[in-house]
Every structure is written in structure tokens, then in C-alpha cells.
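Q: Sequence and predicted model, in that order:
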Amino acid sequence: MIFKELAIPGVYLISIEKHEDERGFFARSFCQKEFAEYGLCTEFLQCNLSYNKKKGTLRGMHYQIPPYEEVKVVSCLQGAIYDVALDVRKNSKTYGKWVAAELSAENHQMLYIPAGVAHGFQSLRDDSIVYYQMGSFYQPDSGEGIGYNDERFNIQWPILDKIISKKDQSY
């Protein structure tokens, strides 16, 4: 795997290394040893799927407050998403900054999101499926969110016609 740290400390774009032949390819999407070499979470306690029926579906910006912060490794198994990480760690020198990456079934890339960083995405195609590996269990009472359109952060979403839940609109 190839790990590229983005402009927010601890946020990594992870690319697989394909071993291809006439049948297709084989690649690792997780290796405890390699994740540990970068100081990343190596224990995933929960995995989630998000099916997004329509292009433009926006989910986020979500995070959990202490002591239940979440580490996430996000990938797109079908379709494509615009995946966003927003630093909400108060003592971080990149507090309020965001980064984004296009994750798709074709590029097989993953976004590693450390604890204290909010996460959201917008589907770029109909029928997109997002897969999350979670470093901690979901704690509903610790879930928080930030408005996808909060002017303090000015996240630039690629699709103007958004489909957003009432809960995500309320942040």
C-alpha cells in the first residue's frame, strides 16, 4: 500500500498496489504492520456500509466527541464519492481546514480519517456504496455534526443539487 499524508496531519490517502495478470488483480486493502509503521489505528471494531441511491447524496459532516472519537478508513466499493475530512481538533494547527479526495470503485483508494476529524461525502454517481472500517464502536450519544455549508469552513461540494437528511441539515 502507498500512504500519502494530506494537508491535515493524520489524514492519509491510501492507494493499493495491484498485482495484475490476465484474471484481474490482487491487492491488500489493510495490513496491520504497514498501518502501524505510520502510527495509524490497527484495530477495527466495526465495519459499515452506506448505500447512496442518487448522485448528489450528501452525508456529513459527522464526528464523535471524547472519549468516543472515531478513526475511519473509508473506501468506495461501487460508484464514486467526493470524500471530505474537516479538522475539528481545537489544538490542531490545521483546525478548520478540510481536504477532499475522490474515491471510486475504479481507483480503489481509501481515506484514513483520524480521531477528532469530521467526515462527510457526496455521491458522484447513482448507486454508490461506501465501506467504512471503524476504530471504535458507534456511540449515539456522542455523535456530533457540523453543517455541510458552514461558512466558517467553506467546503466546496462538487454537485450543487444535494440530497441531504433532515438531521444533517440541522447541524
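A: Right, received. Where do you want to start?
Q: C-alpha only now, for contacts and for neighbours.
A: OK.
Q: show me where the chain has strands.
A: Here the chain has its strands, by DSSP state E, at 2-5, 12-15, 19-21, 24-26, 46-52, 57-64, 72-78, 80-87, 98-104, 110-113, 117-123, 128-134, 143-145, 163-164.
Q: got CSV for these, with mean neighbour count and distance to Gln32 too?
A: Output for those, formatted as CSV (neighbours: other Cα atoms under 10 Å; distance: least, Cα to Cα, whole Å):
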stretch, mean neighbour count, distance to Gln32
strand 2-5, 14, 13
strand 12-15, 20, 14
strand 19-21, 9, 19
strand 24-26, 10, 18
strand 46-52, 15, 16
strand 57-64, 23, 24
strand 72-78, 24, 13
strand 80-87, 25, 23
strand 98-104, 21, 22
strand 110-113, 26, 14
strand 117-123, 25, 22
strand 128-134, 21, 13
strand 143-145, 16, 27
strand 163-164, 16, 35
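Q: this is the comparison structure:
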Amino acid sequence: MKFQATPLPGVLEVLAEPAVDMRGRFLRSWCEAEFAAAGIDFRPVQASISENRARHTLRGMHWQAAPAAERKLVRCLRGAAFDVVIDLRPASPTYRRWYGITLSAAEHNAVFIPQGCAHGFLTLGEACWLEYLIDAPHAPEAARGLRWDDPGISIAWPAAPAVISARDAAWPDHG
């Protein structure tokens, strides 16, 4: 695994290094020792899959409030998605800035998201699956969100959403 810094502190692109032969590919998607060697103490307690049927399905922008704050490793298992992280840590030098990355099954890349950041994505094709490894149990009462099109954040999405839940469409602006 390779860990590449992004413009947001603590948000990392994680690149797999697949072994390839005549049978196909084999890759490590998470390894506690490799994360620790990179200075990241990350121990997932939950794995979830987001299955999205339609192109331009938007999910986000979500986070969990303290004391249920969580860190996530998000990877695209099928298809591709434009994945976005917003830094909502008030003490951060990149507070209220966003970072977008294309995650794809073909590239085997992932994004590591620290606590205090909102997350969402827009699928770039049909039948897009994303896997989340999360280091805290889900706490519905701690769920928070902000609008995907918050004018104070101004995310440059590659397309308008064709599918979005009523809940995600109704999140307030961050202020």
C-alpha cells in the first residue's frame, strides 16, 4: 500500500499494489501493520457496502458527531465515483475546504477520512458499489449532514445528481 497526502490534513489517498498474473489480480485492501507503519492508528469495527444502481446517484454529505465520531476508509468495488471530503474541523487550516477524488474499481484506490470531515460521493456510472471500513459502530443519533450544494462550500461536482434521497436533499447549509 502507498499513502499519498491530499490538500486536506489527515485525508489520504490509499493506493493498492496488486499482484498481477495470468489468473488476475490480488491486492490487500487494508492492513493494520501498513497503516501503523504510515502513522495511522486505524482499526475498523464495521464494514458496509453502498450499492448504487443509477448513474449520478449522490449520497452525502455525512459525518458522525462526537462522541460517535468515526474515521473511514472508502473504496470503490465496482464502477467509479467522484468522492468528496469536506474538512469541518474548526481548528484546521483547511476548515470548510473540500477535496474530490475519483475512486474506481479499476484503479483500486481508496480514501482515508479522519474524524471531523463530511463525506459524500456521486456515482459516475451504473452499478457502482463502495465499501466503507469504519472504526466506530454506527450511532443513528449522531448522524449529521450538510447540503451537497452548499454555496458556502461550492463543491465542483462533475454532474448534477439524478438520484438523491429526500434526507440528503434536505440537509441544511453548513452556515
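A: Sure thing, it's come through. The model shown is predicted, which means the values in this text are computed figures rather than measured ones.
Q: List the TM-score for the superposed pair.
A: The TM-score (TM-score structural alignment, normalised by the length of the first structure) is 0.97; 171 aligned residues with a Cα RMSD of 1.0 Å.
Q: between the strands of the first structure, which one is nearest to Glu34 of the first structure?
A: For the strands of the first structure, the distance to Glu34 of the first structure is smallest for strand 2-5, at 9.2 Å, taking Cα to Cα.
Q: mean shift of the closest one relative to the second structure?
A: With mean Cα distance after the TM-score superposition for the first structure, strand 2-5 of the first structure departs from the second structure by a mean of 0.6 Å once superposed.
Q: Give me the contact list for that strand.
A: Strand 2-5 of the first structure has contacts (Cα atoms under 8 Å, 6 or more residues apart in numbering) with Val11, Tyr12, Leu13, Ile14, Ser15, Ile16, Glu17.
Q: can you tell me how far the nearest residue to Leu6 of the first structure once chain neighbours are set aside sits from Val130 of the first structure?
A: Leaving out its chain neighbours, the residue that sits closest to Leu6 of the first structure by Cα to Cα, 6 or more residues apart in numbering is Tyr12, at 5.7 Å. According to Cα to Cα, to the nearest Å, Tyr12 of the first structure stands 17 Å off from Val130 of the first structure.
Q: ok, now which ones touch the most centrally placed residue in the first structure?
A: Nearest to the mean C-alpha position of the first structure, counting by Cα atoms, centre = their mean, stands Val74 at 4.4 Å. By Cα under 8 Å, 6+ apart, Val74 of the first structure lies in contact with Met110, Leu111, Tyr112, Ile113, Val130, Tyr131, Tyr132, Gln133.
Q: repeat for Arg59 of the second structure
A: Gly120, Phe121, Leu122, Ile164, Ser165, Asp168 are the contacts of Arg59 of the second structure under Cα under 8 Å, 6+ apart.
Q: Just to check, Leu88 of the second structure is in contact with Trp98?
A: No - applying Cα atoms under 8 Å, one finds Leu88 of the second structure not in contact with Trp98, separated by 9.3 Å.
Q: isn't Val14 of the second structure right up against Met1?
A: Yes - the criterion here is Cα under 8 Å, and Val14 of the second structure meets it with Met1 at 6.7 Å.
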